[in-house]
Every structure is written in structure tokens, then in C-alpha cells.
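Engineer: Fold the following for me, if possible:
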Amino acid sequence: MTLHNPIIKLYLTITVLRLGGNLFSQHPTLVFKNIDVNSGMSQGDVRTIYQDRHGFMWFGTWDGLNKYDGFNVKTYKEQHNNPLSIQGQLINNIIGIDEHFLAIGTLKGLNIFDERDETFRYYTIENKIKNVRIVKSEGKELILMMDNFLFSFDITKRKFSKIDTKISRQLEDLFITGKFGFNRSEKVIRNVYDFLIGYPEHFGNVKKVLGENIVNDILVDKKTNLIHVVTNSGYFTYNLKYFSQKKMVLPGSFKCILMENDRIFVGTESKGLFIFDSKSQQQIGSYTSIKTQTNTIGGDYIISLYIDHQKNLWCGLVGNGISYCNLNEKIGKTIYTSGSANEKKLMSHNFVAFKEFTNGELWAADINGHISVLDQDYNIIQSIKPEQIDKTQQHIFIQEFQETKDGQKLLMTDKGVYISDNFRFYKITKPYLTENQKYGQGMVGLDDTLGLIATRDGMLYFHLKKKEIIDKPCLLEKGSNIYSMFKGEDNHLYINPFFNGLVVYKYEQGHFVLKYKINDDFNINDRYESKDTIILATTKGILIINKKQGQYTIIDESEGLPNQNLYSVLPDKTEKGNLWCSSNRGIFKYNFINKNIDAYGLNDGINALEFNSQAMAIRQNGDFVFGSTDGITIIYPERMILHKKNSDILLYNFRINNHSAASYYDTSLHRYKIPFHENDVSFSLININFPNSNTPIYYRITGIDRRFFESKNPADIRYSDLPIGEYTLEVKLPGQDDFWKTLAKITILAPWYRKWWAYILFLTAAGGIIGVILRLYINNKLDRQKAFIENQKALEKERQRISSDLHDDIGSTLSSISVYSELADKYYHTFPEKSREMVQKISYQTQNLMERMSDMIWSLKTASQEKISIKSKIQDHCRDLLNVRNIDYDIRVDENVDRHLTEPGLRKNLLLILKEAIHNIAKHSKADKAHISVTFDDHCLIVAVKDNGIGISNHDIQIGKGLSDMKKRAEDMRATFSIESVSGKGTNICCFIPIGIIRFNR
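Structural biologist: Reported below is the predicted structural model:
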């Protein structure tokens, strides 16, 4: 069929005229968001779209792979020096294998992506064309089209196999002989494959269709028994029962087709997106790109379509990236936004005050003082500029609208109070009013006649009937900046000074009686009253006051509110206890009975998340209207039942010490088992929605955290140095206080020395050590007892020695002195000469006794106690005996002798041996030189006295001259004593004291 046929030309012209405005009209229900290279995409031609099991969106382009989480786009491109990067820049299609793996077909081959460590494994067949299109995933097997031939890929064995079946041969025949568009939908191969599986009898018919047309995509609708075929020349349907019944739905170049419920979505080459009713094949909408509007589709060339789990429709564009919209019926919608078609009608899209009057008109004031008057269908029926309100003013900020009992409209503004009468305005003022007193922020009626106007400088009395300010000063809250004021159902007056809490008065017979105060720093923006309770929307959250007792509680973000800077608390009649709250983080519904919270954002027909005070109203038809920084949002509470909840919170990028946690996961226990020395845990949490928003995510790790912590979506979290133990990661969304979800179980493993068997080993070792210590203690105690006994014996021995010395030396000497004293006294008168001789002997004996006592005392002191060393004692003795006889001498004493020689007996005997030897040199040797030494060698302390005198005969050696005493003292020291003497050549006396018997001070 060609377009040169005049009959066909006439048919196409009539078809286009019949469709008329529907063909290119903008359908009002779908609002698009756009993602392109400016958003971070690798390239703008999107060939294929896929959503994985976690909810992430994947886009395949002519130049790389893209992953989107609702906030950011992450790209994957081939890196020539990295074998774990994706191989192939042109992405044909994407399909999921399981929760961890994706299969990606590229012009270069097959890639398997592991999301746990974000690496790719590349597979291809040598000597084959590597262009891979994935047909489908069947268990552990992938069905692939390569070079128009069908292959299977065993995921477990990583092995390709050629498929040779009737279906494979038919499919190969179709794609070799058929006509397929170069920019066709990448799903067409899968769709044809599935069609042949389900309808093998239609192989010939399909082959004929593919031979006649350049086919881009097909769709089978079992309900209507039709197959839809989109081609470069038109959109056709064929009856599955009577395949020859062909119908052209619409001429043109169509690239892809998709069905959802009873709607068929078709992407075109140049006309954007068309929507058809599946039963009648009538067009019910179309969407084209309007560059001046931000919420239209991003381009008119649509090459691929996809519907995700949340029923978002994704359109892959050529050159313009991705456009998507949500197909669910919204709980609301936003009108008069900056991106809407009628934006030129408005001065601003930031709405700050609303009021629906009894005549059904909704007055909406924007931030510039422009008023739009809307009817029940939200059409603008009147526009009022600031200069129409007051010719002297170019800008007016409207704080609040009021309505009098006679139906007149009051405007509370920063320039004063204005009354509107049939769109004519006049100002209520007094010449003495200050600028702050002109700033009207609210009004209440005290009775039928008297009212109060709240200003930034106290309050003014107002005559309700005369519509004028009364010249009477109001002393109530004088000078205060009154932010808001209202009269309760209990006839009490509630006054909120600017960020200064709440003051409650009762008005009785012209007087104000203070009831109670709430001292806190909040502003009040809205209220809802029940019989005993007032619920206030404040800058600190929801304030609930018991009207009788004046007691209050505050519900804020710590109790799950998405935001605590609230502008409204509108009651919902469809469910008891529901209040709708606008805030600086979207709109949420709070139920003050069961404490449930449901948050709504950009997915729900809301265009902006920041709303304004006084910009809220409940219309007579039940609509909730909120003013935001970009448009008027309308909420339909009755649609709540149909509303789809947000997706779950996802755990991803779980890392242990900055490495992938996949290897630590125990599949049998469904738990991460982490060694104690690798206890640094980090992870990310995200609540994936499209479009996404920074709604709070609450998390905790049980065993560490006592409460849930809040973080903005998405959240990057780290726990360092987790102690040994078992933990659970739990998360929840706002309002889900009783519905948290476990995302991961974690065990920090104890080291080997904290295992049960290690404790047994330690106890056994400790018992052994205690036994050894106890044995050593007992042995040491026994040794000390033995040493004590030996010491006592030594002391007793020393006492006996000292006693013996005192008796033998000192006792005998004292006896001699006593005898000499008696004789001296006896001979004093008769024999004076003998008496003097006795006195001289007494003097000699006394001196000798003192010397012996000195030696005894010296021997008892250690070197640390005695300042006189052995060497000094020898020098003193030599000086007294040898110097007078002109005998030269030299003395050598090792410096360690005094420190090591501490035993009193040894010290005494050593000294006496030396003194006796020196005495013999002086008295008998006739020597002129002497050498005295006390030195250590490796085994002994050597005491040597040598002279060059006449020597000693053998007879003298045997019989005396003190030699026997020296020998006896050496024996007492268990020392070896020797005398060597040669007549005429001198004498050499040596005493060898073994080191083993010397007591060292260690």
C-alpha cells in the first residue's frame, strides 16, 4: 500500500479531520517530568527502559547505561582498561535475572551486572556477530537473538548454546525475511517470540505482515482478540480469529506500543504520545512537547515505552532523554502553576491567602496582592490587581480574607483593612494610626456590634455594623505584634503574639478576664475545634489543648510528623480524626485518634512541597484547597481509598570496611556475619518514588540505638566499631510507628579467644597457672621459712662469736687491766716505779682494747653503713707500723670488695689476717718493701701480703709468730691459706677465699 493512491489519500485526510482537535490536544490528566543529559544522563537517545526488583530505573542509550533512583542518574560506560566495566556502548535491552543480577544486551555482546559490587561480566561467542538482543529470561537461562539466530545462555555455567527448534527456526525466518525498522522498539523481538509461542498457527500471517510493513512493535490484546501492529506507515489492528480483517487505526510513523488496563499508549516519530481506548480503538488523548511548559513531554520522537510497579509511564525519547508521568488517579491536582498553559493570566503562582465566601466564590491572593476569583470549577471569573484595591498602592500583601454577616468581604493587608462591595474597595483607617497599626492580621467579633482587629501594634476596636474603627484605645496586649487571633466555640478569645505563645481571655460585659497562658515560642496558623479540645497548626507542630484545664501537648517531628512548620489542620469528614496539614514538606494527613500519618508529595498531584499560611480552605463541594509557592493544590479526600502508597525503603550499597558486604552474607541464616576486626558498617537507604522527595526515613540498629533516628531520603549511614553481638537494622516511614521493617540482620563475630572452647581453654590454663603460682608461693614461703631459720642460726652463731670475742679478747684484757690497776694502787706508795709500769701497761691494754673494739664494730657494719673501707683500714695500720720503720709499701684493693664482702665474720677474719701479716713485716722481716693486695679473680677473693725481708724459717712457720692464728682464721672462712718464704728473699702470704662463700648484695 502506498500513499500515491488517491483513494488512500482521501481516506487519510478524512481520518485526520474526523479526529480533529483530539489528535494534537493536550490531555489534562498526565503531568510529565523530564530527565535528560542536563540531569546527568550519558546520552539522549533512550532505546530501552527497565525497572529492577529494587525499584531502580535503568535506561539504555546509544552511548551507555543509566541508573536512576528518583534523585540522581548514575552512568555506566565502557572503560577500555577495566575488564569489569560494561562492554559495548550501544545498549539494546535490559532484563532482570534475580534480585542481584541484570542482563544487558549490547552491540558488543552480553553483560551480566552484579548490583552488590556494581561490576560487569562480559560474555560473547568467538567469530560470531556480537550484537545481542535479549528475548527473555527463563529460570537459569537467557534466550538471546544474535545475528538473527536464537541462542540460549546458561547463567550458571556461563555457556552459549544454539537453539534449534521449530519456534527458533520460525523466528529466524521472520527476522531474516521480514522488514523491521532500524529505530524499532527493542521489545519487538520478545513480543514476536511470545506471539509465536502463544499462536503458532499464525506464523504465516505474521510473516506476511512483517513482509509488507516496516514493523516497529506489536501488541496482543486477548480481551479484544486483536493484534496491534505499529509501523512506519501507520497503526494497524488484525483480528486474531480472522487475520485477514485488517484495520488502520491511524496513519503515520509509530515506533512503540504498550497497554495498561483499557488504555493503549503509542509512541510516534514526530507527534509525541497518543492514547487510545483498547475496546473502541478511539483516540482519547495526545501529548506533545511544549518547550515553554515544564510539565509536558520532553520530545515528540518516542522510541520506547515502559510502565513500572507504581504505574509510572516512561517514554524513551530520541535526543531528549526520558519523560515520565504517573497513571494512577491522584488524590489531588495542582493548577495555575508556573508550568501550566494559562500562566500568563497570573502575576504570580505563589498563593498566600484563600477564602471561599458564601456565594461560592474562591478568592485566591498571590504574594504580589493580585486576587484571582475562582468558580466551583476553578475557572478564573475575575482578576483583581492591587491598584484596583488601592490606587495609591502598587503592591499589597493580603494577610487574610474575612466575611461579614451581611456578606461583605474584608481584606486584612499590610496597608490596612479594605472592604469589598461588588468588587469596589474602600479603606478603613484613621489618620492617627501608625504603619504597624494599619497592618491588619485578623479580626474577630466580640458581640453583634463590637469586634477586634489584630495588628502589629496591639489591637483596634472595630464597629461591625458601621464598618469603622472606634476611637477608643484597646489596652489588651497593648503594643504586642498580634500574629493571629480567633474566637473559640467556648466564646474565649485566643490571642497569639508573634512567636510568644498563646494568651486566652474570656470576654464578659465589656471586660477581658485572663483564663490562662501558654508560654512558648510558636506562631499559630490554623485551628480545629471539638467539644473539649482545640487543635492548632503551629510552627512547632500540632498543639492540642484541653479547653477546660488549659493543659496542652505538642506533636512534632520527633513523633513522626514529616514537618513541624504547619499551616493548616483541615478536618476530613470521610474518616473520624483525620486532619489535613500543609507544611514546608508537602501535605500529610494526621489522625489524632490512632496517630497514623500519611504523607503526600510530588507523586500525588502536588506540584510544590512548600505551602503558605492562611492559604487553605474547605470548599462547599468538599475539596481541600491549599496555596503553595507554585500553584493551587486541590485535594480530593474521597480518592484516598484508590491512592497507592509509597514504595518500601530499600537497603543498598551495604559495605563492610568500605568493601562490598556480599561475601559476608550467610544465605542459610539470612544474616551478615562480620569478623570483629572489620566492624565498620556503612549503607544507604532510599525510598524510591518517581518523582522522589526528601521525605524522612527513620532507622535504628537494635542493640545500639534505643530509638529511631531521622534522616532525609536518600540516607547515607555509617556505624563504626560495632561491638561483638547480634543486631537488626529496622526502618520505617513517617506515621508508621507500629509498622517498621527489618532490612538486615548483622552479627559481629567474636574472635577465637572469645569462643566457648577458648573460655574452657583459658579456665584450664588459668587453673594451671594458679596451681603453678600457688606451688611457687608455697615453695617461696618454705624457702623464706628455711632462710629465716638459717638466718636465726646465723644470728645465734654470730651472737656466740661476738660473745666469745668479748669473753676472749675484751674479757681477758679487762681482767688484765683490773689486775694492773690493783697492782698500781698497791705499789703507788711503796714502789712508785712499779706503779708507773702498771699504769703504762694499763694504757697499752686500753689502747689495744679500743683498737679491737673498733675492728669488731667495723666488721659488723656493711659497706653502705661504714664509711671506712678495708683499704682505709689497711692504710691506717701500715701507716702506724711500717712508716716508723721506713718500709715502703703499696696497697691494691679491688673497688668491689667492700660492696661484696658483707658477712661480719669474714670481714673480721680478713682484717685480722692482714693486720697480723703487716705486724710480722714490721716486727720481724727487716724488709724495706711490702706489697698488700685484696683482689678478685673468677673464682676467689685473693688476699696477698708480700715483703722482701729475711724470710721465715720452716721452724718458725710451724711454731708461731701469729702464723697459726692466721691459718686458723682462714680455716674459719673455709679459705685456703699458704705461706711461701725463702731465707734472705722475703715472705709471701696468700689466702684464697672462694666466691661461693662470700655474701653478695645483688
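Engineer: contacts, neighbours, all on C-alpha from now
Structural biologist: Noted.
Engineer: Taking the centroid of this structure, which residue is nearest it?
Structural biologist: The centre of the chain sits closest to I717, judged by CA atoms, centre = their mean, with a distance of 2.2 Å.
Engineer: Which elements pack onto the host helix or strand of that residue?
Structural biologist: Using DSSP states H and E, the element containing I717 is strand 715-719. Secondary-structure packing of strand 715-719 (3 or more CA pairs under 8 Å, 6 or more residues apart in numbering; DSSP states H and E): strand 681-687.
Engineer: One more, so I can put them side by side:
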Amino acid sequence: MGFVWITGNDAVNRYDGNYVKVYKKDQYFENCKNLQQGYGFAEDDSHNIYIGSTTGLYVYVRRKDRFNVKFLFPKGKDQTVFSIGFANGKVWCHNKDFDIIAYDIKSNTAKFYNTSSSYKVASFHVYDNSQNPIFTRIPFIDANDNLWILNPNGLLFFDTKTKKSHRYLEKYLTDNEFKIISSSYDKYTNTILIGTNTYLLLFDCNSRSIFKKNEYNTRIEGIAVNKSIIVVKDKERFDIYKKDFEKIYNQKLNENFATTYCYSFDKMNRLWMCRDGFGQMILDFNPPLLNKVSSTNELFKSGVGNFSEFTDGSFLVQDNVVFDKEERHLKKINANVNPALIIKEVTDLKHKIIWQLVQNNDLTIDLFQIDENKQLKFYGTLSNIQQIGLLQDIVLLENQLVCSFQSGLYIIDTKEKKLNKLANQTKKNPFKINPISKNRIVVSYLNQEATLYQLNESYNIVHSQNILNGLQPFYFQEDTNKNRVWVGTNNGILVLNSNFKIIKKIDANNNLSGTYIYGILLDEKGNCWASHQRGLSYINGDNYNIINFTKEDGIQDWDFNNRAYYKSTDGTLFFGGMKGFNYFKPPLKYDNAIYKSKVYIDEILVNQEKLHSNTNNDFIRKLNLDYNQNNITIHAIVCNIYKGKQSPIVYRINNNKWIYKNSDCTIDLANLAPDTYKLELGVYDKFQNKVIIQKTITIAIDFPIYKKVWFWLLILGYALVVILYLVYRRRLAKQEIEFKQQLALEQQRNKITADLHDDIGATLSSLQINSAVANRLITKNPEEAQLILNKIEDQSQNIADKIGDIIWSMKPGKDEFMSISTRIKNFANDILGATTIEYEIKIDTSIDTIIKDISTRKNIVLIIKEAINNSVKYSKATKVQISLSIIENNIVLELKDNGIGFDTNQIKGNGMTNMRKRVEELNGKFKVNSTINNGTTIKALIPLSLN
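Structural biologist: You can find the predicted model right below:
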């Protein structure tokens, strides 16, 4: 999977190429105590890790990102094991007696094999065996899946197929007084390199034979071997050999190497070693992508600003250092002895010299030559230098040295040893002279546009033209094959056509990491290389794709120097900076590393809390979350122990634009709306200029219940049920009201029928009798007959009124003359208006529309009629007040007079009885308040709910 696992004194650690994850917390250990000191590693076909310990065999289950422990021995026995490796479906270990244990991962069983080893240890801990630690001679499984365990006294061989063991070298070591101190297995030759107290031995695993190779005066404490080299560390030196044991490097031990042990090469041929008390140290034997000479060299304390070339292919760097790039050799030569203010150099390959122009502290100018033998020769002091300012640049045009000072452009007359200012100049402060084709130069000026100068055969200016007005260009490089000019500016790079018009701008928007350009060079294919404040960049001349180089690629430092660049005759490019210089010859060979960059999801947080999952977060491909779990943080890393920091992580949501992050980053997805999202993650390969998608995670954030379709269907269904129920209830209530109304109407009809029969019928009978009596008396006693006829008239009027009341009560209408208030007012006006009684009528305006019931309407009118008649006939009142209102869902009827009153205990007559009966018929309450000479108040309270 590309991780390096490292045990310590208190935890197990995992290195991914970016950072170290410490497995120390209880959350990573299931039903077992935390692993503190591990002994050996093994990895099965599913990439689960097995680590020996004093507690048993710890198993890291990758799919769960959890540890558990397997007890390989019966309870109560010492569980200490050392993990050797994985072969034939089994994890092979040994104990402190160097007996073999095979743990079958499928059956979860362990089998024990007694080897009868003569060597035993009390502990595997490095400090318990400081004179002869097992970590300098790690046991291993060879190319044939057989086990080898080395101890100071010999080799223990175990055949995993036959389960037989054999011991080697015990007599040989005893006879030669050797002790095995260290060892390393060479899988390429199936041999074991053995370090003893005096010799380096070679044991052939095929022939089982031993060979003496190199003799040492001290014990060999560490050995490592890969496909091409052998590394040997004794108590005094650190040596590197070829496979034929030809020594290619050695140095005395310094503090970095003195306390190192446990040497091992990884797949990229880097040497890993444990430095006691400090952690892991790595030696990389791979050549860098960009060759670098560091300023840690005493020769470049102030950085590198100048380059020039000798005819033998070596280079003059920073005025006085000769650099041989083939041998990577630096040599200082004799330099100008005068204190120099500024030194500029230019290569003259035709004359096999390097011209060196020196402006001294006293502003005098000396000219030197450095010949092909690297000898510095004084050529002369230049004259005619009054008020020329500081030296800026120097170039060689054919045989002419053209230089720039603050006051302008000059040609050095090497014969006369004088400076001649070029005519027809209007500008000062030239910064850089850029030669191009057709005997032209482009000169950049500080804080001004550049100027194109045309020179004649005598190198005098015959034409000038300002270009790139309003911009600040510095460096110009011409591609004559494509008729283009590349320009480095303070805001990126410009590509111009042959007329110096911009055809392309390259800056941060095109992924250029630095935009303040310090130097540009074109390689043989017309590709542009640029140094700037953020390192070094490559720009493809055809499609303008960009590669930004970083410290992991070998740049001398992030910041380079102005004007510190050079292209040699063989196409090697040089760029200088404050911490050294880089050199390389394009095209670069981008290594196809064995360790591929992979995105690894180390941790997922939901609402700032760790995702509760029993699955390794890297295996999660779908997250199903509630609507309020919408803040997601993903810690992602690039797993690549070789160059993990060089591969940016990229991600996007739902096929949107790719977002670039560091190789160790957090991806924050905040306030996601309920929906389904597709999160794609990958790495960006800058050398191929493409995104490599590696993981897709579906994030499904549930909608709140009130936004779900089924919820609204349920609500709609419920609403329909409620509506249908209400409609049904309304219909039922309407039918019930209609039934009650019909019943009440029927009862009213029966009542009216009874009234007509009892009251009006009796009156009609009386009229018939009185008519007969009056008829007999009309001739005999006319006066008596007249009285009876008057009585008949009153009875007829009474019958008419009663019939009118009955008809009105049965036929309520919208006509105001048919309303209760009108009926009452008309009757009161008819009765009381014919008297001297003052009266006042107050009727609530809502009475007419609220009271619909026939019986209620009729009885209220009859009660009021009865009360008014009583007041007129008996009360002798001068004032009468009548009120009819609605109070708290009750009909309140009240009639007051200021008459003579009466004793309520001695009420005689049918009037009061009839009124009380009519109120009680309406389930109301009837009350009479009256005392002698204090008037009378009649009050009725009738429930409105019955109407």
C-alpha cells in the first residue's frame, strides 16, 4: 500500500511520504492494550500488517484501520514473538528460544516447530541486547520461501515446506573466532552478507558455502544491499561498494551516522536507517531531477550571479570558481585582488577566453582575461569613464564587447582600452542587453518600456523603437525557428510575434507559480525555462503547458537571482540563486517511480466529530447522512514515500472545476444542502499535466421530513381525509339541523294548530254565541245588544292580531316590516302611542338576523305584547322602557315601568303565567321584580343556542 511502518518505545507509526501517523490512541486498538514496542513486520496478501511484541502477535486490519492481538501460545505462557514474514498463507515468527511459529491467517491457528536452537535471548528489546542487537541481523524469508535466522553463533535455516531445520556456520565461526554482528539478505543473488567482529563474509544460500570478502579492524555494525551497491558501516567508517566490492565511497563516521542501525533499502534504492534518539534517516542515491550545487559550499557564501564557459566544457561560476559538471568538481582560481564593487563576465569562445569586466570600489574599470588554462590575466584599465554610473551588463556581439552602465550603452574598444558611448541614445538606466537576430539588441530599462536598437556593421545605433509600452519587461529570448520572442516581465511571461506584438500572456492564471521573472532561457526545442521568486518553471513551446519545479525536484531555493542564467554551447541551462545554482540539459527524464502517488482518506469528520464507522475511512465510498449532518471535513493525504509531497491533491464536486490542494490537506464541505453529491479525488501529475482520478465518494444528505415527497403525499392524503371527514360532518350536521328544523317546524305547526284550536277556536265559539245572543236582543233590548256587538268587535280584532302574529312568526323575511324589531316597534307605537306614557325602545341590530326560530320569534313578540298591555292596563305608569339584546350568547328581554307596582306573591290573572310559560318553553329563565309604588321590571333570559 506504500506505507512505512515504524515501531518505537511507546507506539507504532505509519509514514506515508508526507507525515507520520501515530497509532497510540485507544480508538485504534480493539480489546487489547496499545502496542508499544514492536518486533518485526509481516504483510499478507490483503495488506494487513503483523507485528511481534511481548503481548503476542498484533494484527493491523487495514479494512478497519484497527489493531487486535493474537495469542499464539497457551494462556500463562510467554507470548513474546518476532515477526519474520508472510509465505504460503502463513505469518512466520520465532520466539526468544528461536523456535518457529506458523500462524495460519485463514484458520486462525498457530503451529509450533522446535528447532533446538543453541542460542536464546532474554529479550528482543534493542537496549537489552545492546552489544549484539537482533535489529542489526533481521531474520528473513528467502526467494524460495525458506526462513533464515542469524544469531552471533551461526545461521538457523527452516524449510517451510518440509518443516525441517538446519544450522550453518557454527563450527566455521568458532574456528575463526568470529561473531555475527550484522547481516543483510541480497535477494538478487540469493546470498547473505554477514558482518562479523573482523570480516565481511558472503554466504551463498544455494550452495551453502561461505566466502571471506573484506577484512576490517573493527566490528561491522550495519550492512545493506540493493541491486547495485553494498553499504557497510563499522565503528569508524561508512563505506559504499559496488556489487563486486569495488569501493566507490567512504567517509569517517560523524555524529549523524555514529548511532545508526537497522539498515534497509526501499524499492527506490534509498537507504533507511534508524538514528538512535532521533528517528529515521534516509540517504537517497537517486540522481535529482535538477542538478544542484548548494551554497553550503564555502565557495558560494554570497550566492551565484554570473556564469560563463570555457572551451573545454567547464564553466566559470561566480567570478572565480571553475565547475566541471561531468565530475561535479569545483575549484577556485586566482581572482582579482582589488576590492571589487561589481564584476561581469562574458564568454568569447572564438578567442578561447572569458572577458571579465571589474568595476572597483573607486569606480575605476579594469578588464581581465581568463584563458583556457584558467589563468587570470590583467588586460588593462579602461579610460573615458567619467560619470558613467554603475556597471549593469555585458554581452559579446560578434567581436564587440557591448556593456551597459547607468548612463547608457557603451562599446569597449579593446585595442584602445577605452569606453565609447553609442550615439543616438535617449534613455538612461539600461538593465539588461538582450541580443537577437539581424544585428539587433533589445535593451530593458528600469521602470520604462524596452527599446529595440538596430546596429550597423560598426555597431553604431542606426534605429531605435520602443516596444511593450506601459509594461516592465526585463529579459528577451528569440526563437528564430518559430519567429517568436519570449519576454520575462515583472508580471509573468509574454510571447511576441516578429513585430513584437503580444500573442500570449502566461501568468498565475495559467498555473505559473511565480510571476516576477528573474531570467529566461530557451532550450533546443524552443521550450521556455524561467526562474522567479517561486522557484523554476518550464513552459512547453507548443501548447504552453507549465511544469513548476519545487525543492523536492532539486531547485537550489525558492528565490533565484536577477540576470543569473546561462545557456552553454551543448544546451545545458544554468540558473543561479542565493543558495547555489541549478544546471540541467533538457529534455529532463522524469522518473517513473515505483511508488505511485495515491490519495488516501485518513479521517472523515461530520459536524466536527469523527465519523462513527467500523470501516477504514479510506474504504468508504458512500456517506448516508441526515439533513443536519451537512458539514463534512475530509483529511486526505498523498501516499507516496518517495515523492509524496510533489503530487497535489485535486478534488471536485459533481463534475465542477477541479480544486487543487497540498499533498496533506483537509477538504471542507460546509453547509451542504440536502442532495446527492459526487466527490471525486485524485492527484495532479505536473509532468503529464493531467488529473488522475482515483476515488469517488457519494455523499447523500437526506432531505428533512418536511421536504420529502412521501411526506407531502402523506400530508395530502391526511388533508383529503380530514376534508372528506369535515364535509361528511358538515353534511351530517346540516342534515341534523334540517331534521331538527323540520321537527321544530312540525312541533310549531302542532303548537299553532293547538293555539288555533284552543285560543282562536274558543274565541270563534264565543263570537258565535255572542252573535246569537245579540241577534235575539237586537229587537228586544237594543242597548244590551249593542254592548254584545262591541264585545264581538273586540274579539274579532283580537283574533286578527293573533292570526297576524302566527302568520308573521311562520314567515320571516328580508323585509324590514316583517322583522322582530319592526314588529315590536309597530305594536308598541300602536299601544303606547295612544296613551300619555313616555316609552323608549332599545333593540340590538343583530336581533333580526340572529333569531330565525319560529317559536322564539313568536313567543318574544307575544311576551312583549303581554307585558306592554299589562303596563297600559294596570301600572298607571308614566314611563316604559323596552330592551331586547344579545349578551353572552343569550337573548335578554327586559321591560321596565315606573308604575304602582304590585305584590308578586299575590299575582292573579293569566298574563304573568302565560309570559313565564312562554319563556320556559324556550328553556329560558323568567323573573319579575315589583313592589308597591316602585314600578315593575320583567326580565327574560333565553339561550340563543336553541335557535
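Engineer: coming back round to it: aligned to the residue nearest to the centre of the first structure, what sits in the second structure?
Structural biologist: I717 of the first structure maps onto I667 of the second structure when the alignment is built from TM-score structural alignment.
Engineer: Let me know whether I688 of the first structure touches N72 as I believe.
Structural biologist: No - the pair I688 of the first structure / N72 is not scored as a contact, 11.3 Å apart, by CA atoms under 8 Å.
Engineer: So between these two, which is more surrounded?
Structural biologist: More crowded of I688 of the first structure and N72, by other CA atoms under 10 Å: I688, with 23 against 13.
Engineer: how near is the residue of the second structure positioned farthest from its centre to V773 of the second structure?
Structural biologist: Most distant from the centre of the second structure: K780, at 126.3 Å, with distances by CA atoms, centre = their mean. K780 of the second structure sits at a distance of 11 Å from V773 of the second structure (criterion: CA to CA, to the nearest Å).
Engineer: just to revisit the earlier point, my guess is the match of I717 of the first structure contacts I637. True?
Structural biologist: No - I667 of the second structure is beyond contact range of I637, at 10.5 Å (criterion: CA under 8 Å).
Engineer: Now for L357 of the second structure, how many residues are close by?
Structural biologist: 23.
Engineer: Quick one: map A940 of the second structure onto the first structure.
Structural biologist: Applying TM-score structural alignment, one finds that A940 of the second structure aligns to C991 in the first structure.
Engineer: Please list the residues outside the one helix or strand K871 of the first structure maps to that contact it.
Structural biologist: Secondary structure from DSSP H and E places K871 of the first structure in helix 870-881. With contact meaning CA atoms under 8 Å, 6 or more residues apart in numbering, helix 870-881 of the first structure is reached by 889, 891-893, 897-898, 911, 914-915, 918-919, 922.
Engineer: now it: which residue numbers in the second structure?
Structural biologist: The aligned range for helix 870-881 of the first structure in the second structure is empty, by TM-score structural alignment.
Engineer: Return the distance of the match of I717 of the first structure relative to Y660 of the second structure.
Structural biologist: 10 Å.
Engineer: now the helix or strand following the helix holding K871 of the first structure against helix 870-881, angle please.
Structural biologist: Next helix or strand after helix 870-881 of the first structure toward the C-terminus (DSSP H and E): strand 888-893. Interaxial angle of strand 888-893 of the first structure relative to helix 870-881 (axes from the mean of the first three to the mean of the last three CA atoms, to 10 degrees): 160 degrees.
Engineer: thinking again about what came up before, what about the nearest residue to the match of A940 of the second structure once chain neighbours are set aside, helix or strand, and which?
Structural biologist: Excluding the flanking residues, the one nearest C991 of the first structure by CA to CA, 6 or more residues apart in numbering is F977, at 4.5 Å. In this assignment (DSSP H and E), F977 of the first structure forms part of strand 976-982.
Engineer: Next, the mean deviation of that strand compared to the second structure.
Structural biologist: In the superposition against the second structure, strand 976-982 of the first structure averages 8.0 Å from its aligned positions (mean CA distance after the TM-score superposition for the first structure).
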